[in-house]
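Participant: Next come a sequence and a model predicted from it.
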Amino acid sequence: MIGTRIYSRLEVGDIIIFHHDWKLLVKRIAAKESEQVEHNGASLTVPEKSYYVLGDNAERSLDSRYWEDPFVRDEEIVA
């Protein structure tokens, strides 16, 4: 897989590669900063410079829905 970090602004629906728990993951942005998400029965606001991500294969994807800290920070994004 080849990824590049050439973007001006990430949007909902964009696919990103990022670091999480010492691994590189590929997920789709489901919500960006200031947007509301339902996470484990609670309504959360995505923090500044952060994203809530989901895998395209929702039934088998370990993504924001299952993480204790469900947000990907801008500095964790590789491509």
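Facilitator: Great, that's in hand.

Participant: From now on I want contacts and neighbour counts done on CA atoms only, so please keep to that.
Facilitator: Will do.

Participant: Report the secondary structure state of Arg65.
Facilitator: With DSSP: H, G, I helix; E, B strand; the rest coil as the basis, the three-state label of Arg65 is helix.

Participant: Surely it touches Gly41?
Facilitator: No: the pair Arg65 / Gly41 is not scored as a contact, 10.5 Å apart, by CA atoms under 8 Å.

Participant: of those two, who's got more company?
Facilitator: Arg65 (19 against 7; other CA atoms under 10 Å).

Participant: which non-adjacent residue is nearest that one?
Facilitator: Distances taken as CA to CA, 6 or more residues apart in numbering put His39 closest to Arg65, at 6.2 Å, once the chain neighbours are dropped.

Participant: what do you get for Gln36?
Facilitator: Excluding its sequence neighbours, the residue lying closest to Gln36 (CA to CA, 6+ apart) is Thr45, at 4.5 Å.

Participant: try it against this one:
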Amino acid sequence: MNKRIIIKEIISWVLVIAVAFVMALLINRFVIFKVEVPSGSMENTIMTGDRVFTFRLSYLFSDPKRGDIVVFPFPDNEQVDYIKRIIGLPGDKIEIRNGILYINDEVYEEDYILEPMEEEDFGPVVVPEGCYFMMGDNRNSSMDSRYWINKFVKKEKIKGKAIFKYPKFTWLN
């Protein structure tokens, strides 16, 4: 075989691999990223050790919704990322009385909670404009907005919406 043909073939493969690598970096940086869940605060929706794909562009043209599972920097230490469920939207009044969650003075029913919350009281608090109140699905083992110094997550701090988990392949929300 001609040396020129071999060199052209090698260069074309190197270019394909380089373009694929750059595309993967751009997708990871601007579209989708993966997180590994280190705790049981979202069990049984997301188990300890599960990996979750998060879509960075979810809220580019819409606002987060109650029930969305999102990744964000922990408000009391932004070096650490948390994954929780949005419970309170801007303007919502959040309160827990005797282990029952109330949103705007109405009991909030949640079908993803496997055990009742411990008999505790919290609030009431009103979620500021542009912010969200977060809770883990495993309410009795979740360090969430109820316990943080800075109780709310600003919309611009939300890194993305969890859309898919594995190794037990499941779409979220």
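Facilitator: Received the coordinates, thanks. Every value quoted in this text rests on a predicted model; they were computed, and no experiment measured them.

Participant: Quick check: TM-score for this pair?
Facilitator: Once superposed, the chains reach a TM-score of 0.88 (TM-score structural alignment, normalised by the length of structure 1), with 79 aligned residues with a CA RMSD of 1.6 Å.

Participant: coming back round to it: now do the contacts for the counterpart of the residue nearest to Gln36 of structure 1 in structure 2.
Facilitator: In structure 2, the residue paired with Thr45 of structure 1 is Val126, using TM-score structural alignment. Contacts were defined as CA atoms under 8 Å, 6 or more residues apart in numbering; by that measure Val126 of structure 2 touches Pro90, Gly91, Asp92, Lys93, Ile94.

Participant: One more pass at 6 Å, please.
Facilitator: The contact partners of Val126 of structure 2, by CA atoms under 6 Å, 6 or more residues apart in numbering, come to Gly91, Asp92, Lys93.

Participant: Need the counterpart of the first one in structure 1.
Facilitator: Structural correspondence for Gly91 of structure 2 with respect to structure 1 (TM-score structural alignment): Ser34.

Participant: quick one: its match and Val46 touch, right?
Facilitator: Yes: the criterion here is CA atoms under 6 Å, and Ser34 of structure 1 meets it with Val46 at 5.2 Å.

Participant: And the residue nearest the centre of structure 2?
Facilitator: Centroid-nearest residue in structure 2, with CA atoms, centre = their mean: Val70, separated by 2.1 Å.

Participant: Tell me which other helices or strands the helix or strand harbouring that one touches.
Facilitator: Assigned by DSSP states H and E, Val70 of structure 2 belongs to strand 69-73. Contact here means 3 or more CA pairs under 6 Å, 6 or more residues apart in numbering; DSSP states H and E; on that basis strand 69-73 of structure 2 packs against strand 81-88, strand 160-166.

Participant: Over in structure 1, find the residue span that strand aligns onto.
Facilitator: Alignment of strand 69-73 of structure 2 against structure 1: residues 15-19, by TM-score structural alignment.

Participant: superposed on structure 2, where does that stretch end up, distance-wise?
Facilitator: By mean CA distance after the TM-score superposition for structure 1, the fitted stretch 15-19 of structure 1 averages 0.4 Å away from its aligned residues in structure 2.

Participant: Any buried residues in that stretch, and which?
Facilitator: Of all the residues in stretch 15-19 of structure 1, those buried under the rule 16 or more other CA atoms under 10 Å are Ile15, Ile16, Ile17, Phe18.

Participant: Alright, that wraps it up for me.
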